[in-house]
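Chemist: whatever this is, show me its structure:
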Amino acid sequence: MLLLDGKNAVVYGGGGSVGGAVARAFARAGARVFLAGRTAVSLERVAAVIRAEGGVAETAVVDALDEGAVDDHADGVVAMAGSLDVSLNVIADSDVQGTPMVEMSLADYLSPVVTAVTSKFLTARAAARHMVRQGSGVIMMFGGTGDRAPMRAYHLGGLLTAFDAVEAMRRQLAAELGPSGVRVVTLQTSGIPESIPADADQRAAIEADLIARTLTGRAATLADVGDVAVFAASDWARTVTGAAINMTCGAVLD
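Modeler: Alright, predicted model coming up:
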């Protein structure tokens, strides 16, 4: 059974590691995938893999902070495919980390908040306008709110504030869009080791910390994220909205 057969799915940030993994999973589940992002080369690389596996993928260079570009792209998807059934935004939030908050500028602290709220609002709104008219659809966020314990080992700046802001947006969108048959969910992760750049400072230490926080001794993989995303986007999850789907392997307890 193809859980997403006949569905049209937009993945913002589709050229990245997480977005690419989800896009491939969507395509394997039968969806026609529309990859959007700022770098054509990375988008085409993912699209080529999907096509080689027998899937259907389209690409478009879209700045998710550009209101007109986001709206035009969503309109174009519907004009081409007839519907917009799934919208997932996995674009990394611009942030400044490594500086204690007491030494951080206001602009640096607000950077991830402004980026996250702007891109998630614009992409969700563009999708919702079409989904409300068709009476169905799924809008998905990615990341969620982490452990409430103080993150003393890291100077994360406004990143956690950005996550909380997006979660507040998700809850309000779910409340407003539910009567129109539109679901809004978050794919909650405490970190995906495979998504950490190979040349990142302290990569090994970060990966070890992510795994140590879990209850299972292993963190979620990119394949895990793709599988959960397919479930969340499908009718098998039709009762799930306004919620975060916890894939933290117990790093965050509900």
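Chemist: when you work out contacts or count neighbours from here on, use the C-alpha atoms and nothing else.
Modeler: Noted.
Chemist: just give me the residue right at the centre of the chain.
Modeler: V90 (2.9 Å; Cα atoms, centre = their mean).
Chemist: so how far does stretch 149-164 reach from one end to the other?
Modeler: 14 Å (Cα to Cα, to the nearest Å).
Chemist: which element follows the longest helix along the chain toward the C-terminus?
Modeler: Secondary structure of the chain per DSSP state H: the longest helix is helix 106-134. Later in the chain than helix 106-134, the nearest helix or strand by DSSP states H and E is strand 137-143.
Chemist: circling back to that earlier point, my guess is the residue nearest to the centre of the chain meets A124, correct?
Modeler: No - using Cα atoms under 8 Å as the test, V90 is too far from A124 to be in contact (11.9 Å).
Chemist: ok, how many other residues are close to V22?
Modeler: 26 (other Cα atoms under 10 Å).
Chemist: brain fart, A126
Modeler: 21.
Chemist: residue contacts, it?
Modeler: 70-71, 74 (Cα atoms under 8 Å, 6 or more residues apart in numbering).
Chemist: how about V49?
Modeler: R24.
Chemist: can you do 10 Å?
Modeler: Contacts of V49 were listed using Cα atoms under 10 Å, 6 or more residues apart in numbering, and they are 20, 24, 55, 57.
Chemist: what comes up buried for the helix or strand that it is a member of?
Modeler: V49 is part of helix 40-52 when elements are defined by DSSP H and E. Of the residues in helix 40-52, 42-44, 46-48, 50 count as buried by neighbour count, 16 or more other Cα atoms under 10 Å.
Chemist: centre of the chain to it, how far?
Modeler: 18 Å (Cα atoms, centre = their mean, to the nearest Å).
Chemist: any idea which helix or strand comes after that helix?
Modeler: Next element after helix 40-52 (DSSP H and E): strand 56-61.
Chemist: let's see this one next, to set against the first:
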Amino acid sequence: MTLTPLPSFRLDGKRALVTGGGRGIGAAGAEVFAQAGAAVTLCGRTAADLDDRVREIREAGFEAEAFVLDVTDIAAVRREIGARGPFDILLNNAGVNRIRPITEVTEEDYDVVLNLNLKSALFVAQAVAKGLLESGRPGSIINVSSQMGHVGGAGRSLYSASKWGLEGLTRCMAIDLAPHGVRVNTICPTFIDTAMTRPILDTPGTRDFVLSRIKLGRLGRMEELTGALLLLASDASTLMTGGSVMVDGGWTAG
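Modeler: Prediction:
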């Protein structure tokens, strides 16, 4: 009897690009991809954060490099990614949030959130996809979405709009790129316990509300996202495209 072969989660011989790689989900994803054998390239706006992550990955014996990039500069995105590619894996992570009641949202708020979370995500993915198509290589694009790309929330109109848009963009990209062997999916986290989320959670009433919606009754931990990220990046997910991987502790279950 021949047993069904185990899937491989290794990324040996692959190159991964991570936007917003200096901290948070980007940093965690870069560290895991490197440990799985990928040559990781991090980019972001803060050189010191990027340098710290690269040093940590290299000191652990893995391969990493970084460059400074503001992904809202579309000309720079095309130039820099085009010069450094092709990349087999993209973790399209750079993002921002501005929490405002709908009556207080400004045009400047709209431009900041939608330009980074949706417009920049599109053109970063486009640049990586073009590199893959030109080289005739398959690949995996992972767009970092959110549970808020599937539900709504008080004060989250701009963030939710950007993530709902990213979900639609991902499905259309998946259809366009499937004939070329390039897969496109989203990962949709819930609230993760980080230094960035703690000020939000410390707003009166917010933590209790969040915990009431997460069916597991607790915040997520950063390392609980990395299994899904590695799945989507690796050949263990070769039949997955145009989908959303929910890592939300049951928030969107009902």
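Chemist: out of the buried residues of helix 40-52 of structure 1, who's nearest D201 of structure 1?
Modeler: Closest to D201 of structure 1 out of these is S42 (22.9 Å), distances taken as Cα to Cα.
Chemist: the closest one matches what in structure 2?
Modeler: In structure 2, S42 of structure 1 lines up with D49, judged by TM-score structural alignment.
Chemist: returning to what we had before: which of the contacts of V49 of structure 1 map to contacts in structure 2?
Modeler: Among the contacts of V49 of structure 1, the contacts conserved in structure 2 (both residues aligned by TM-score structural alignment, their matches' Cα atoms under 10 Å) are 24, 55, 57.
Chemist: got the contact list for the first one?
Modeler: To tie it back to what came earlier, the one meant is R24 of structure 1. 14, 30-31, 33, 46-47, 49-51, 53, 55-57, 223, 226.
Chemist: what's it aligned with over in structure 2?
Modeler: Alignment note (TM-score structural alignment): R24 of structure 1 maps to E31 of structure 2.
Chemist: part of a strand, is its match?
Modeler: No - counting by DSSP: H, G, I helix; E, B strand; the rest coil, E31 of structure 2 is not found in a strand; it is helix.
Chemist: from what I see, G227 of structure 2 and G29 are in contact.
Modeler: Yes - because the distance of 9.4 Å satisfies Cα atoms under 10 Å, G227 of structure 2 is recorded as touching G29.
Chemist: common neighbours of these two, please.
Modeler: A233.
Chemist: could you pull out the strands for the stretch 101-250 of structure 1?
Modeler: Ranges of strands in the stretch 101-250 of structure 1, per DSSP state E, counting those that start in this stretch, are 137-143, 182-188, 243-246.
Chemist: tabulate the ones you listed (JSON lines), appending mean neighbour count.
Modeler: What follows is the strands of the stretch 101-250 of structure 1, written out as JSON lines (neighbours: other Cα atoms under 10 Å):
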{"stretch": "strand 137-143", "mean neighbour count": "26"}
{"stretch": "strand 182-188", "mean neighbour count": "25"}
{"stretch": "strand 243-246", "mean neighbour count": "19"}
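Chemist: aligned partner of F231 of structure 1 in structure 2?
Modeler: Under TM-score structural alignment, F231 of structure 1 pairs with L231 in structure 2.
Chemist: V62 of structure 1 too?
Modeler: Per TM-score structural alignment, V62 of structure 1 is aligned with L69.
Chemist: among the kept ones among the contacts of V49 of structure 1, which one lies nearest to V78 of structure 1?
Modeler: When the kept ones among the contacts of V49 of structure 1 are compared against V78 of structure 1 (criterion: Cα to Cα), the nearest one is A57, at 14.5 Å.
Chemist: check contacts around that closest one.
Modeler: With Cα under 10 Å, 6+ apart, A57 of structure 1 has these contacts: 8-10, 23-24, 27, 31-35, 43-44, 46-51.
Chemist: could you do G44 of structure 2 as well?
Modeler: Here G44 of structure 2 is in contact with 18-23, 26, 50, 66-71, 93-94 (Cα under 10 Å, 6+ apart).
Chemist: buried ones only from these, please, as a PyMOL command.
Modeler: In PyMOL, this line selects whichever of the contacts of G44 of structure 2 come out buried by 16+ other Cα under 10 Å:
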select buried, resi 18+19+20+21+22+23+26+50+66+68+69+70+71+93+94
